[in-house]
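In: Structure for the following, please:
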Amino acid sequence: MLSGCLYAMIPAASSATPAPSREPVLDGVPAGFEEFYSQTLDWSACTGTDPGDYDCTEVTAPLDWSDPDAGTIELAVIRRAASGGDAIGSLLTNPGGPGASGYDIIAESASYAVGTALSDAYDVIGFDPRGVGRSTAVKCLDAKAMDAYLFDIPADPRGSAGWEAELTARNEKFVDACEANSDGILPYVTTDNAARDMDLLRGVLGDAKLNYLGYSYGTFLGATYAKLFPERVGRLVLDGAIDPSIPALEVGTTQALGFESALRAYMADCLGGSDCPFSGTVDSAMKDLGTLLASVDAAPLRASDGRMLGADSLMTGIIAALYSQENWTYLTRALSEALAGDPEWGFILADFYWGRENGAYLDNSTEAFNAYNCMDYPVDTNQADQDAADALVAEKAPTIAPYWQGVDVCTTWPYPPTGVRERITADGAAPIVVVGTTNDPATPYAWSVSLAEQLSSGVLVTREGEGHTGYNKGNSCVDDAVEAYLVQGTVPEDGLVCS
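Out: Predicted structure coming up:
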C-alpha cells in the first residue's frame, strides 16, 4: 500500500522568538499515566536549524498505553514559535506515511508544511511518531542490504513460483532484521498508540484541546485521535483522507486505479507538449508506456552505480512523480531517457520515493511504513477476494496492473495486527474539516468524501485538480477555508468546491 505523503524540501525563511512553555494540562489523564502528562519539558536550540526560529525537546511516552510500567519510549519534538506574537496555542502536524518525519518537514520548511498564516498564529509543532526518525525508531537493514531488498531483481520470471519464493525470502530477511534491531517496539508501533502519544503531547504542551493539521496517513492518525478523545478535539483539518473503514485489499485496489487515472492525466498533458516521448492518443501512448515497462522488465537497464532498473523500480519512479503535478516534467525526462536506454532519471525518482541519496537512506520511513501497516491492517483476505481485486485492477488499471502486486511483507511480520478497520464517527467532537482532491492518486477523493460522511461533525472541502492533498498547493479557495477555520474558528461551508 502506498499511503505515503511525499513532500518537497524547501528551505525555511522566517524569524520568531522561542515560545514560552505552558503548564501541562492534566484533566482526564488515564489512571497510572499521570507522571507522563506532568513531565517538565527541557527545550533547547535545535541542531541544524536557526535557533531564533526553533526549539526542540524530547517527550517520554509509555511503550504500552495499556501498561504504564512496561517501559518507555522517546518522542522527538520541534517547535516553531508563532511569528505573529501571542500564539493561539500549539498546532500539531503530521505529513503522512506512515513513517514520514514530522520533525524534518517543520525543520526544513514550516512554510511549506503549514503556510504563513498558520505559522503566524500558532506555535507549530512537528514530531516524529513512535517508530519514526528521531523518536524511538524501527531499525532494520543497513544501506547495502536495503538496496538489495528494494532493488535486486529476482532471477525467475515475474509471477512464477521461484519469483514468489525469492521475494518471500527477501521479506523474511527484512522482518528478521527489524525484530532483531528495534529493541522490542514492533508490537507497539500502531496508530492507536501514536494517537495516544499525540494526546500526551497536547497535554504536556499545555493545550486543553488538540489543534491539528494532518496529511494523507496523518488523516487516519487524526481521525483515530478523534475516535479516542472526541471531547478533546479542537480544530482538526484532515487533508487527503484515508477511509478508516475499508480493508487493506480495497485500499491497494483503489490506489492502483487512482494512480492509473493520474498517469492518464499526466499523459494527456505530456502529449500536449513539445518534448513528450510519446505520440498519438492517450490510449495509444499508455500502451506504448506499457511496452516500455515490459521491455525493462525483460531487459533491465544498468545504472552508473551498478543497480539495474527493472519495471518495478521504474514504476516506483512513475508513482513518485504522480504525487504532484509539479513533478511531471521530471517524469517526462525519466521516461524519455529510459526509452533511450538510460536509467539514471528513473532511479532519481525511485530514490526520491525511498528517501535514498548518494547510496544512503535519509530516514527510516520505509521500515516505519511497514511496521505501522502490518500492525494496523487485519489480514482477512480470501483467495476469491484477491482474485476479484486482481481482475478489477487488470481491467481498470492495465498499465500499472502487472507491477502492482508483489509478496506482502506483512505475511511474515512477527506480531499479529491489532488494528481494526471501522467507520469513525467521533460523536461529540467539534467540527472536523476534511479536504479532498478530485484526482488525488494516493488517497483517492472518494475516501475524503467517505470520511467526511462518517464523522458526525465532518465538513468536506473539495479541491478540483491533480496531485496529492489540497492545502497550500496554490488554490486560494482551499487555503482561505483551512486558514479561516484554524485561525478564526470559522467553519467552512460543508460541500465547498474549489476549482
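In: going forward, measure contacts between C-alpha atoms and count neighbours the same way
Out: Will do.
In: Test my guess that residue 331 contacts residue 315.
Out: No: Residue 331 is beyond contact range of residue 315, at 10.7 Å (criterion: C-alpha atoms under 8 Å).
In: Please say which of those two ends up with more neighbours.
Out: residue 331 (23 against 20; other C-alpha atoms under 10 Å).
In: which residue ranges form the strands in the stretch 351-499 of the chain?
Out: Assigned by DSSP state E, counting those that start in this stretch, the strands in the stretch 351-499 of the chain fall at 356-357, 360-361, 432-439, 458-466, 496-498.
In: To residue 267, which of these lies closest?
Out: strand 458-466 (12.7 Å; C-alpha to C-alpha).
In: Please work out which of the strands of the stretch 351-499 of the chain is packed deepest.
Out: strand 432-439 (a mean of 27; mean count of other C-alpha atoms under 10 Å).
In: which residues sit against that strand?
Out: For strand 432-439, contacts defined as C-alpha atoms under 8 Å, 6 or more residues apart in numbering pick out 235-241, 258, 261-262, 444-445, 447-449, 451-452, 455, 457-471, 482, 491-492.
In: on that earlier part again, switch the strands of the stretch 351-499 of the chain over to CSV; also include distance to residue 15.
Out: Listed next are the strands of the stretch 351-499 of the chain as CSV, based on distance: least, C-alpha to C-alpha, whole Å:
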stretch, distance to residue 15
strand 356-357, 30
strand 360-361, 31
strand 432-439, 29
strand 458-466, 31
strand 496-498, 32
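In: out of those strands, nearest to residue 124?
Out: Of the strands of the stretch 351-499 of the chain, the one closest to residue 124 (C-alpha to C-alpha) turns out to be strand 432-439, at 18.5 Å.
In: and the closest one, how far out from the chain's middle?
Out: 15 Å (C-alpha atoms, centre = their mean, to the nearest Å).
In: next one: stretch 102-111
Out: That offset, for stretch 102-111, works out to 14 Å (C-alpha atoms, centre = their mean).
In: can you check stretch 51-69 too?
Out: Distance, centroid of stretch 51-69 to centroid of chain: 21 Å (C-alpha atoms, centre = their mean).
In: about what we covered before: show me the one of the strands of the stretch 351-499 of the chain that comes nearest residue 89.
Out: Using C-alpha to C-alpha, the nearest of the strands of the stretch 351-499 of the chain to residue 89 is strand 432-439, at 17.6 Å.
In: Proceed likewise with the subsequent sequence, for comparison:
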Amino acid sequence: MPTQAPPPLQPHTDQKGPVGPVPPGLERYYGQALAWGPCAPYARTESDRASYANPGLECARLEVPLDYAAPQGQVITIGVLRSPAADQQQKIGSLQLNPGGPGASGMSTAASLAGSLRNSELGERFDLIGFDPRGIGASEPAVRCLTDQERDAKRLDSDADTSPSGVAQTEREERDYAAKCAERTGTQLLANVGTRDVVRDMDVLRSALGDEKLNYLGYSYGTRIGAEYAEQFPGNVRAMVLDGAIDPGQSAIDQLVAQGAGFQRAFDDFAVWCAARQQCSLGHDPKAAVAQFQQITRPLVENPARAGDGRELSYTDASMGAIQALYAPSLWSQLDSGLAELRQGSGRTLLALADSYFSRDQSGRYSNTTDAFDAVHCVDDQRVLDPQQRREADRRYREAAPFLDDGNPPSAARDMCAFWPVPVTGEPTDPEVGALPPTLVISTTGDPATPYDAGVKLAEALHGKLLTYEGTQHTVFLQGITCVDDAGTKYLVDLTVPANGARCESK
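Out: Down below sits the predicted model:
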C-alpha cells in the first residue's frame, strides 16, 4: 500500500516554553514563540527545494544570542524544520537530530527522512526536528569563506609540492583563506560558531518546543554535539542515540590518523569486492590494489584529467571522490567505474563523486558546508602551529592510508586554522556527565570515517550502552538494517537499552 501523504499544514504560532531549567538571563529565548510556516523559503540547495515543498513539513526560526556571554547583544537565528508526529495524542516529544559534518544541514536530513519515517513507530511518537546549526545552511547569518568560483579553483590546486617554496605557497593560500572567512563572515560569528555554542542553542530549542527533556539523534560529528550536551545539561536528557562516534578525548591529529586508517580498511574491503568482479579497474589481486590506485591517480598531480563541461579532475578531487565512495558500499560500483574511466583519460565520474563530497550542485553552486566545516573545526580543535609537528602528522597519515599517498615527502605546511582570526573554544576531553540517563552508542566495525574503537570509548565515557554493527559503512541507524533500527527505536520509545555485547550484522 502506498504511504498516505500527510495533510497540508497551516501556518501557526506556538508558545510552549519555557520548559525545564532556564539559565539566568536567557528567559526571553527559552520562552519564545515559534512561527511555523512553509519550508520553501528555507531551501538553500536544489535538493532542498524539492524536499522542502512537502506540505507535511513546517519550518520556523529560533532566536538565540550570538554570544551567550552577552545575551542582551546581537541576536541570530537557527533554521528549524519539523515533521509532526503522526499520532499527536500519543506523542512522546520532539526528536532533534544532527547529521554531522560539521557543516551538514539537519533540516535537509529531517526532510529526507520524513517520508520513510511517517508510518513508523518513531514517526508516530515523535515530532522529527532538523535544525541547521548556527552559521550553517538556512541559519542566519551564514558562514561564508569562498565564492563558487574560488572553491572550484581551490579544488584544482592539489598543493602537492612539499619543498620549502611549495610549503610557503600553500601557507600563503591558507592564510588568504582564513582572511576571506573573517572578511565575509565576521569574526564575531566565527568566534561563536563552535560546538560549545551549538549545544546551548539545542537547549533553547528544547524549551521552545515544549520538551522538558531532550531526545536526540546524532550522527558522526553530531555525536560530539551529543557528548557536549550531555556534559553541559545532563539533567535535561531523556534519550540519546549517537551513531558513528567521535572519540571526544582524542586530539585532532590522532583523530585524523585514525580516520586515515579507517578509510584504508574500507579501501581494502573495496579492493576485495572489486577483485571478485569479472571486470575490476584495480585488477584481480587485492594486495596490488593500492599500487594500482596510485598508478591511476598520481599522474593527476601534474596533469589533471578532462571531465567534461570545461572542467578538470585534479588529484585532490580524485582522492576526495574515492573517499566519498568509501562511505558506503552502495557507491563502490561508481568508484570502480570512475577509476576505469580515468584509465581511459576521463575524470567525469570521479569528479561527480567529489562534487557530492563538497556539496556542489549541477549548476555550479556550493552550499556552505565546507566553509562551515573549516570554521567549526578551527574553533573546536587545538591548532597545530609547529611545522615539524605538521610534517609528522602528514607522515603518520600517509602511513595509515597509503592509497592516498601522492608520492611526495610529507608536508610541513600548516592549515588555515594556524592563521584563524579567533581563539579556540573547545578542547579534546572525555565528558564528565554526572547523573546522565542511559544513552545508546552505535558503532560500525568497518566505519571508515569514525573508527569502531571511538564508539567503544564514547559509550564508556557516557556510561551508556554500545550496539555493534558488523559492516563497512559510515553510520547505520535508520538506513534499512532492521536489527539496528529496531534496537534504536525501542530505546527511543521505551528507553529500553540493548543487552551488553549486543551486535547486528549486515544484510
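In: overall similarity of the pair, as a TM-score.
Out: The TM-score (TM-score structural alignment, normalised by the length of structure 1) is 0.92; 485 aligned residues with a C-alpha RMSD of 2.2 Å.
In: that older thread, which members of the contacts of strand 432-439 of structure 1 occur in helices, if any?
Out: 258, 261-262, 445, 447-449, 451-452, 482 (DSSP state H).
In: Pull the most distant pair out of these.
Out: 261 and 482 (26.8 Å).
In: ok, those two, which is more surrounded?
Out: residue 482 (29 against 18).
In: which residue in structure 2 lines up with that one?
Out: Residue pairing (TM-score structural alignment): residue 482 of structure 1 is matched to residue 488 of structure 2.
In: residue contacts, its match?
Out: 241, 440, 477.
In: Okay, and the aligned partner of residue 301 of structure 2 in structure 1 sits in which element?
Out: Aligning on TM-score structural alignment places residue 301 of structure 2 opposite residue 297 in structure 1. Using DSSP states H and E, residue 297 of structure 1 sits in helix 282-298.
In: Which residues does that helix contact?
Out: 264, 267-268, 271, 278-279, 309-312, 314-315, 338-339, 399.
In: switch to 7 Å and redo it
Out: 264, 267-268, 278-279, 310-311, 339, 399 (C-alpha atoms under 7 Å, 6 or more residues apart in numbering).
In: Could I have the buried ones of those as ChimeraX selection syntax?
Out: Listed next is the ChimeraX selection for buried residues among these, using 16 or more other C-alpha atoms under 10 Å:
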select :264,267,268,278,310,311,339,399
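In: Make TSV out of the contacts of helix 282-298 of structure 1 and add distance to residue 370 of structure 1 and secondary structure.
Out: Below are the contacts of helix 282-298 of structure 1 laid out as TSV (distance: C-alpha to C-alpha, whole Å; DSSP: H, G, I helix; E, B strand; the rest coil):
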residue	distance to residue 370 of structure 1	secondary structure
264	29	helix
267	31	helix
268	34	helix
278	36	coil
279	39	coil
310	22	coil
311	22	helix
339	32	helix
399	25	coil
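In: Which of the contacts of helix 282-298 of structure 1 sits closest to residue 372 of structure 1?
Out: residue 311 (26.6 Å).
In: What lines up with that closest one in structure 2?
Out: Match for residue 311 of structure 1 (TM-score structural alignment): residue 315.
In: Help me confirm that its match comes into contact with residue 160.
Out: No: using C-alpha atoms under 7 Å as the test, residue 315 of structure 2 is too far from residue 160 to be in contact (8.9 Å).
In: Without its sequence neighbours, what residue ends up closest to the counterpart of residue 235 of structure 2 in structure 1?
Out: Aligned counterpart of residue 235 of structure 2 in structure 1: residue 231 (TM-score structural alignment). Once flanking residues are discounted, residue 231 of structure 1 sits nearest to residue 429: 5.7 Å by C-alpha to C-alpha, 6 or more residues apart in numbering.
In: So the one you found is in contact with residue 236, correct?
Out: No: Residue 429 of structure 1 lies out of contact with residue 236 (C-alpha under 7 Å); the separation is 9.8 Å.
In: Give me the more crowded residue out of these two.
Out: Remark: of residue 429 of structure 1 and residue 236, residue 236 carries more neighbours, 27 against 21, as counted by other C-alpha under 10 Å.
In: List the contacts of that one.
Out: 211-213, 432-433.
In: can you put those residues in JSON lines and add distance to residue 44 of structure 1?
Out: Putting those into JSON lines (distance: C-alpha to C-alpha, whole Å) gives the following:
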{"residue": "211", "distance to residue 44 of structure 1": "23"}
{"residue": "212", "distance to residue 44 of structure 1": "23"}
{"residue": "213", "distance to residue 44 of structure 1": "24"}
{"residue": "432", "distance to residue 44 of structure 1": "33"}
{"residue": "433", "distance to residue 44 of structure 1": "34"}
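In: which two from those end up farthest apart in space?
Out: Farthest pair in the contacts of residue 236 of structure 1, by C-alpha to C-alpha: 211 and 433, 11.7 Å.
In: Quick one: map residue 76 of structure 1 onto structure 2.
Out: In structure 2, residue 76 of structure 1 lands on residue 79 (TM-score structural alignment).
In: and its match, which of the three is it?
Out: What DSSP: H, G, I helix; E, B strand; the rest coil gives for residue 79 of structure 2 is strand.
In: Make sure it is actually in contact with residue 58.
Out: No: look at residue 79 of structure 2 against residue 58 with C-alpha under 7 Å: they stay out of range, at 10.9 Å.
In: Tell me which residue of structure 2 is furthest from the middle?
Out: residue 278 (35.1 Å; C-alpha atoms, centre = their mean).
In: Per the alignment, residue 159 of structure 1 pairs with which residue of structure 2?
Out: Per TM-score structural alignment, residue 159 of structure 1 is aligned with residue 162.
In: Excluding chain neighbours, give the residue nearest to its match in space.
Out: residue 411 (5.0 Å).
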